[in-house]
Structures are given as C-alpha cells and as structure tokens.
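**Student:** Predicted model and sequence below, questions to follow.
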Amino acid sequence: MATLIKNAKILEAEQLTTQDILIENGLIKAIGHDLNQQYGPADHVICAADRFVTPGLVDVHVHLRDPGLTEKETIETGTMAAAHGGFTTIGAMPNVDPVPDTPAKIALMVAENQTKAHVHVEQYASITTDRTGDELVDFDGVKKAGAFAVSNDGSGVQTAGTMYQAMCGAAEAGLTLAAHVEDDSLTMGGVMNAGPVADKLGLPGIMGISESSQIARDVLLAEASGVHYHVCHVSTAESVRVIRDAKRAGINVTCEVSPHHLLLTDADITMDNPMLKMNPPLRSPKDRAALIAGLLDGTIDMIATDHAPHTDAQKQGSMKTAAFGITGLETAFATLYTALVKTKLLTLGQLVDLMSTKPAQLFGLTHAGRLAPGQPADLAIIDLAHEYEIKADEMVSKGHNSPFIGWHVYGNVLMTLVDGQVVYGKDQQA
C-alpha cells in the first residue's frame, strides 16, 4: 500500500521547501515533485497543506513506569504521549519494578514493548543489580537479550570502583553507559537548587557540585575504560565546562539536556510548588545561559525530555514531600520551538538535529533521525504557524505533572507516522 503526503514543508540546508513524500511498505520511497506521474496514484493521500514535516523525533530518556508503576504510566499511554509529541523512537529507562537487570527480564520487556508500544521503544538495562547496588549486570547477556544501552537512571553510581568496572564491562559488550550523575553525599536531602531562592522559600537545596563532581570523576574513568559515556540531564555551568574539557581531550563523552532546564530556572519558583520539583533541579539563570551556550558550541549533543509521569496525588502538597519529576514528551517540541527558534536562539534545523538526528546517530539508531528515501517512514507533521494553548485535558499521558500547562506556544504536532502508519492524528488530512 502506498501513501502520498502532499505539499509538505521539508528542511533542506535550513530552507523550507514544498515537496511530496511517497511511502510504500513502511519506507520512504521518494521525496520530490509530481510523484504521481513517476510512480502512479497512491492508495492513500495525506494533504500536509504546507505544514512542516520532520523526521520523527528521538528521545533517549523516557520513563514508561511499566512494569510495576502503571498507576503513573503504561507502555501504551507513554508511547501514545510520545506520538502526540512527534516522537517515533524513545529509550525506556530501567527504574521500574522489577528492574531489568538480567537477560531474561530484558527479553520480557523488549517483547512487551514490541507488542504494546505505538512507537519504537529502545530498552535500557540497569548497570547494577536492582539499579542501586554494586553487583554488575551481565552486560553481554543483556545486550544479546535486546538492551541498547545501560543506565541506573534515578540513582548515581556512588563508588568509583563500581563505575570503572561497569564502564569496562559495557565497553567490552559495545553498550553505551548513560549516567545519572549525582553524588548522594552532596545532595543534603535537598528538593530544589541550593541558593538564594531556596533560602528565601525555606526549602533545602541540592548543590550543583553533586552533579559536576561526579561527571569529573566519570570522564577520567571513561577515558581509561574506552566506553561511550553519556551524561543524562546536564543542568549546571560547571558540568558543561567539565564535559567541554573532556571532549577537547578526546574522551568519548556525549550528553543531553532536558527542555525544562533550557526553559526555566529557580527564579521561576516563587512559591513551594511541586510542579517545579525535578531531579536535577531547576538551576540558576547563569546555569541556563551556560546550557544554551553548550548547545550552540556543540558541547551538549542532544535534547532529551526525562519524561517522568506521576499521579496527581504524588505531585501535591509541598516540594519537601512530593515526587521528583515532570512530564515532557507532549510539550517538548512546541515549548522549545517557541522559546528558542522563534526568538532566533536556535534555527529550526538545529532543533531538529538536537531532537532527532544527533540522538539517533550517537546511540547507533540507524533506523531513526533521517527523512530520506530508503529510511523507515517515521515522521511528524507539525503546524508551525498557529498558536495554541497546552491543556491538561488534551494530554494522553497518565501524568499531568507539567509546569507548561497553560503556556501559549507554536509547533502543534498534527500527525505522527511510524513505519508509514498513522499512530497519532488530530485530522487524517493533516
């Protein structure tokens, strides 16, 4: 069956050009003009009406909460939220119950993802048994069972010896090690960024060096082990500086930044508000400026949402007791396009590169991140022209714990296709 997307706006060297996209058997067959004349009539036509068509977005940092925490999210709801946000490939973190720390558990999760997901799901295994211990997983075994990378996300690996051994094992197995960087001895039970705002609100603070000091340790271990070391959700100026220096030294380190750290700072926390509680916390305006600079000079390689849904009850009350984390899949593109592209801090091409092409390239996802003949027909159709309001009742994630509800933004995802099939669409004619 052939599908033709008519009048799509496609980026070519930072210029939007109008072309058609022909899809056949789940793949992009051709991109160009007068495709009906070359290949005959299509079975199905989608009129893009000069809306932007991007390669499907790629998010290497998502919490699906399934199995064991399905009151927060499920494979079905989380991957539909991904599709709603224009994402066609996501990486599912291992802080679920049970933790996928054996080949058998990974194989089961991979099978569940393939059966229940609306988009492509790449599955993380944990670095250590039960994710918080010191006993290493069978790296070769979990890779053969389907893991695409390893991470203890939600917990930093506290001892250098464990991390070095893990890096050696991951390197030997050919797995990327994605690190939640946090020295527990420096977090001091904090719930937001340490500094004047926390002091004013009477809330305990998390020092930035709890993150940057562990990165400084890890980049030297990565150099010694040869692993591809990926830093999750970078949030401080010092972290950016350490990673920049490591890259200049030739160490195989990549990193991501989350949308909320690019869009908000602790100055936006004017009261005890659990919707603004996440880990790492919102940092200072100086840190935000350093993150933007890191995007622009290539120190920061990609954007990843750290989509972390919770129930309404878990995000109520005080920041002292509420859960860490916010959702991100359904708001990421629009908020970033509005705040960074429309203000000319980034180009549209740079944003697509950071949210699709680069994460796919750096994590070896050859099936993702490119809009080209022969590639899987994973793409999103997006309205860049009209403003809309982010509303909780229009979200499909179980979690509505987002500080962006009520924001007026541009970049509304109208339709998402995975392997040529519409998995999300507000209007079948786009």
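**Tutor:** Structure's in. What do you need? Numbering: from 1, shown residues only.
**Student:** all contacts plus neighbour counts: C-alpha atoms, from now on.
**Tutor:** Will do.
**Student:** quick one: contacts for Gly325?
**Tutor:** Neighbouring residues of Gly325 by Cα atoms under 8 Å, 6 or more residues apart in numbering: 277-279, 307-310, 401.
**Student:** By neighbours, which of those residues wins?
**Tutor:** Neighbour tally across these (other Cα atoms under 10 Å): the maximum, 30 neighbours, falls on Pro309.
**Student:** Skip the chain neighbours and tell me the closest residue to it.
**Tutor:** Gly399 (4.4 Å; Cα to Cα, 6 or more residues apart in numbering).
**Student:** count of residues packed around that neighbour?
**Tutor:** Gly399, neighbours per other Cα under 10 Å, totals 24.
**Student:** so how far is the longest helix along the chain from its chain's centroid?
**Tutor:** When the chain is parsed with DSSP state H, its longest helix is helix 209-225. Here helix 209-225 is found 22 Å from its chain centre; the criterion is Cα atoms, centre = their mean, to the nearest Å.
**Student:** Beyond it, next helix or strand please.
**Tutor:** Once the chain leaves helix 209-225, the next helix or strand it forms, by DSSP states H and E, is strand 229-231.
**Student:** where exactly do the strands run in the stretch 101-250 of the chain?
**Tutor:** 120-125, 147-151, 176-179, 192-193, 205-206, 229-231 (DSSP state E, counting those that start in this stretch).
**Student:** Need those strands in a markdown table (columns: mean neighbour count and distance to Ile326).
**Tutor:** Output for those, formatted as a markdown table (neighbours: other Cα atoms under 10 Å; distance: least, Cα to Cα, whole Å):
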| stretch | mean neighbour count | distance to Ile326 |
| --- | --- | --- |
| strand 120-125 | 26 | 20 |
| strand 147-151 | 25 | 19 |
| strand 176-179 | 26 | 19 |
| strand 192-193 | 27 | 14 |
| strand 205-206 | 22 | 18 |
| strand 229-231 | 24 | 19 |
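**Student:** right, and these - which one's nearest Lys6?
**Tutor:** Lys6 sits nearest to strand 120-125 of all the strands of the stretch 101-250 of the chain, at 25.0 Å, using Cα to Cα.
**Student:** Next one for the comparison:
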Amino acid sequence: MSRHENKSLLIKGGHVIDPAAKINAPMDVLLREGRVAEVAPPNKIRGSADEKFDARGLIVAPGFIDLHVHLREPGQVYKETVASGTAAAAVGGFTSVCTMPNTAPVVDTPEWVVWLRSPERGAVVNVFPVAAATRSSRGATLTDFSALQRAGAVAVTDDGKPILDEEVMRMALRLGAELNFPVVQHAEDTRLTENCHMNAGPTSFRLGLRSMPASAEAAIVDRDVTFAQQIRESRLHVAHLSTSDALKAVRRGKRAKARVTCEVTPHHFTLIDENVGEYNTHCKMNPPLRSAVDREAILVALTDGTVDAIATDHAPHALHEKQVEFERAAFGVTGLETALALAITKLHREHRIPLTRIVELFTAGPARVFHLHGRGSLARGNHADVTLFDPKKHWTFDAAKSRSLSRNTPFDGWQLTGKVVATIVGGKIVYRAE
C-alpha cells in the first residue's frame, strides 16, 4: 500500500491538542485520502471508516516537524541514510523533517534537492531539503536561491558553518526577502572558536580543553538580527540557539517586528557543560552544552514565546568517530527518538511548561517558520499527518534499539516520561509502538 492510498482512518477516543486550531479537548479525527476530513467531539463523526485506531488515554496532535536534521545523504551513508534517519524520525513522532545540506557533496544545486526528495531514497516521513546558502558552503558566493526554491528546498543555510562575511549575509537576506525564503544561520564566530571543543567555563578549565565562548554565538546573532531589522522583508531563522545573550538579541528583533525566528534543542534545555564529566564525547556537540545560567534562559524563552520551535539537530556519527580522545571526537548527537520524551520529562513535568505549548513547539511553530502549508495543524483539508503519544508512559531509552544507524546519544539508559505510540503520515500508520 502506498503512503497516499485512498483509505480512511478514524482515530477515536483521544484528546486532541492542536494549538493552531485552538483545540484542547476530547475529539475524534477522521482521515481520508491523505487529508484531514473531520475533527469532531466524541462519537459525532458519522459514517464508516476503513480502519479505526483506539486512542483512549492518548494525546492526538498534528504531525511533529523537525526543522533541523542531518540525514547524511549524499555521501555519508555509514552514519545515516534517508531511510534509516526517517525511520528514527517516525519512532520519535516526526512526520516531517528538514534535512541539512552539509553532506558530501554539499546540497547546493537543484539536482541534489530533487535527488533528496526522490521516492528512491526510501523515506517513511516527509523530507524537506534545506539547501546550501553559498556554493560548497564556503561562505563566499551565493547559490541560486530561486532555482533551489523551485526544486523544493524550504530554506537555505550553510549549517555546520556560519555565513561570516557581513556583505554575503546581507545579500542572502536581501535575496531571501525577494523570494520569501528563510535564511538559516549557524551562529558561531569561528574566529573565536577555532580548534575549540566545549563551552568556556569551570569544566573546560578543569579538563584543560580549549573552549568556545558564549560571545561567539551572541555576536553573530546580534549582528544578523540587526541586518534583519534593516532588511524588512527578510526571514532570518537562527538555528540551535544556546546562550542567554543570543536569546536577548532574538527578543530585540521580535520586538522590532523583524521576521526573526529561532529554535532550541532538547540537549540544550536538558544538559549543561558539567555533563561532559570526564571527557564524555557523547556530550560534545556544536553549539556546545552551555552553563546552567544559559539553560535557565532557554527555559524562560521556551515559556515566553521567544523560541519558535524545538529542533533536534539530529547529528549521527559512527562509533569510531566518537570513541576517541575528546579533542578528536566529532561534534554532534542523535536526537529524533528522545525529543518528545525529554520535552515532557524536563519541560512539562519538571518545569511545568504546559503540554499545549510543547505541542506547539513541535507542530504549529516549525510549520510557521518554514511556511510548510497544510502542516502543523489538524484543520480540515490539511495533510493527514498525526502524532499520537502517551504523556504518562514511563520508559527507558535503549540506544541499542535505535532505528538510526548511529548510537551517539548522551541519553542511553535514561528513564523518561512520554512516549510516541503511533505516527501517521499521509493517512498511513508508518510507526506503531509494540
């Protein structure tokens, strides 16, 4: 059966949380021919369905969207593939993922965008390519934004590297403004972080590691928010924000009505630099784990609306790239299968952030950032992408059972609360918990 086969599915007995539609109530949901046909109070949907799903005790939400995933294709298939990465995404409740272009070769042409979207890649969830902003992500010459957009790219970025040159960044924002096309910045002044390995602080001093100052992130965000205020129709999205001062700059842009958005990751709202412990390479990522003060600032920003989306920055690496000295270890951690559980465990249960807000950060928020029309809500006629989860389910994450090809996670063995029960893409159940 193809994902979009004309088939109806009735989800009964669940509690729908759809922030975009302002629904937080017991509802039944009817999916038909790959679209949302009806959302109605219990037992009010008339007519039959080909299949029924008993959602009693579950939250029924719009399909989760991850704005920041590294699927590693083309060229790095020993770390991950589109097929394996999207299988992990489905386990985590993600019905759509936006894949980064820092592959080998770099996704900087329309042909590579089309290649990533081909059914031959074996994706089980929707894949939206984010293309390179500059040729080969070298930060010098802009790519053909218009051609990339026509091919299906939803944004551009040189993620993994910043666009450091001021004039190149201005030109990118101007061109993005003309096309209503988001420019995503990896905010890091690499002149301050070259050959550095973790956040600057007492832990890096104790371990004797060259460190990355928080100012390296904040300076780029402050600069780019100023550019976005000056180039009024531009769309600046700041990836994986991790510092208090960078969040202050985003707030400034939002107050000035600039089109500035940002995302944060589960590892940054859960862990701090002290978790590196004794050179734990599974706690090495870029941006690095920050101070407790920075984590607290992230929690405030998640609550007050500064942050638009939770994104995983899922960055798989092979075992041999992590089981080395800390200085030689690759930056990055996996995150697709633990994102929701970390959000419920840390944000909802520990910090009392409402479940409605958490769902918004996985659904309506990211859909707005990249203008993913017909997604992020269960409104009638939207794509039949649905995530069902049990917010009270206690479980232990076992990295050995991950669907990803890689196991570089700091959360192996963690006891978590909140588990995805089923993931539906285009009306088809692509994952169902055992």
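**Tutor:** Received, thanks. Note that the coordinates shown come from a computational prediction; the quantities given were computed from them, not determined experimentally.
**Student:** Got a TM-score for the two of them?
**Tutor:** TM-score for the superposed chains, counting by TM-score structural alignment, normalised by the length of structure 1: 0.95, backed by 425 aligned residues with a Cα RMSD of 1.7 Å.
**Student:** Give the equivalent position in structure 2 for the residue nearest to Pro309 of structure 1.
**Tutor:** In structure 2, the residue matched to Gly399 of structure 1 (TM-score structural alignment) is Ser406.
**Student:** wait, its match sits on Pro316?
**Tutor:** Yes: using Cα atoms under 8 Å, Ser406 of structure 2 is in contact with Pro316, at 5.3 Å.
**Student:** Report the set of residues contacting both of the two.
**Tutor:** Common neighbours of Ser406 of structure 2 and Pro316 (Cα under 8 Å, 6+ apart) are 79-80, 334.
**Student:** for these, which one is nearest Glu188 of structure 2?
**Tutor:** The nearest member of those to Glu188 of structure 2, counting by Cα to Cα, is Thr334 at 20.7 Å.
**Student:** number of nearby residues for the closest one?
**Tutor:** Around Thr334 of structure 2 there are 29 residues (other Cα under 10 Å).
**Student:** Which residue is the nearest non-sequential neighbour of it?
**Tutor:** Per Cα to Cα, 6+ apart, closest to Thr334 of structure 2 is His314, 4.5 Å.
**Student:** got the residue ranges for the helices in structure 2?
**Tutor:** According to DSSP H, the helices that structure 2 contains are 82-91, 110-117, 145-151, 166-179, 202-207, 215-230, 244-255, 266-270, 292-304, 319-322, 339-342, 355-362, 364-369.
**Student:** As a markdown table, the ones you listed with mean neighbour count and distance to Trp414 of structure 2 would be great.
**Tutor:** Formatted as a markdown table, the helices of structure 2 follow (neighbours: other Cα under 10 Å; distance: least, Cα to Cα, whole Å):
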| stretch | mean neighbour count | distance to Trp414 of structure 2 |
| --- | --- | --- |
| helix 82-91 | 26 | 17 |
| helix 110-117 | 19 | 33 |
| helix 145-151 | 18 | 40 |
| helix 166-179 | 19 | 40 |
| helix 202-207 | 14 | 23 |
| helix 215-230 | 21 | 29 |
| helix 244-255 | 20 | 27 |
| helix 266-270 | 24 | 12 |
| helix 292-304 | 18 | 19 |
| helix 319-322 | 15 | 19 |
| helix 339-342 | 26 | 10 |
| helix 355-362 | 23 | 20 |
| helix 364-369 | 23 | 27 |
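**Student:** how about a markdown table for those, with distance to Thr396 of structure 2 added?
**Tutor:** Formatted as a markdown table, the helices of structure 2 follow (distance: least, Cα to Cα, whole Å):
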| stretch | distance to Thr396 of structure 2 |
| --- | --- |
| helix 82-91 | 14 |
| helix 110-117 | 33 |
| helix 145-151 | 41 |
| helix 166-179 | 43 |
| helix 202-207 | 28 |
| helix 215-230 | 34 |
| helix 244-255 | 31 |
| helix 266-270 | 16 |
| helix 292-304 | 24 |
| helix 319-322 | 22 |
| helix 339-342 | 10 |
| helix 355-362 | 21 |
| helix 364-369 | 28 |
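**Student:** and the most centrally placed residue in structure 2, what does it touch?
**Tutor:** Of all residues in structure 2, the one closest to the mean position by Cα atoms, centre = their mean is Ala311, 2.4 Å from it. Contact partners of Ala311 of structure 2, counting by Cα under 8 Å, 6+ apart, are 66-69, 240, 263-266, 362.
**Student:** Please tell me which residues of structure 2 the longest helix of structure 1 aligns onto.
**Tutor:** Using TM-score structural alignment, helix 209-225 of structure 1 pairs with 215-231 in structure 2.
**Student:** Contacts for that stretch next, please.
**Tutor:** 169-170, 173-174, 177, 187-190, 192-193, 234-236, 238, 243, 245-246, 249-250, 252-253, 256-260.
**Student:** picking that back up, identify the residues contacting the residue nearest to Thr334 of structure 2.
**Tutor:** 68-70, 332-336.
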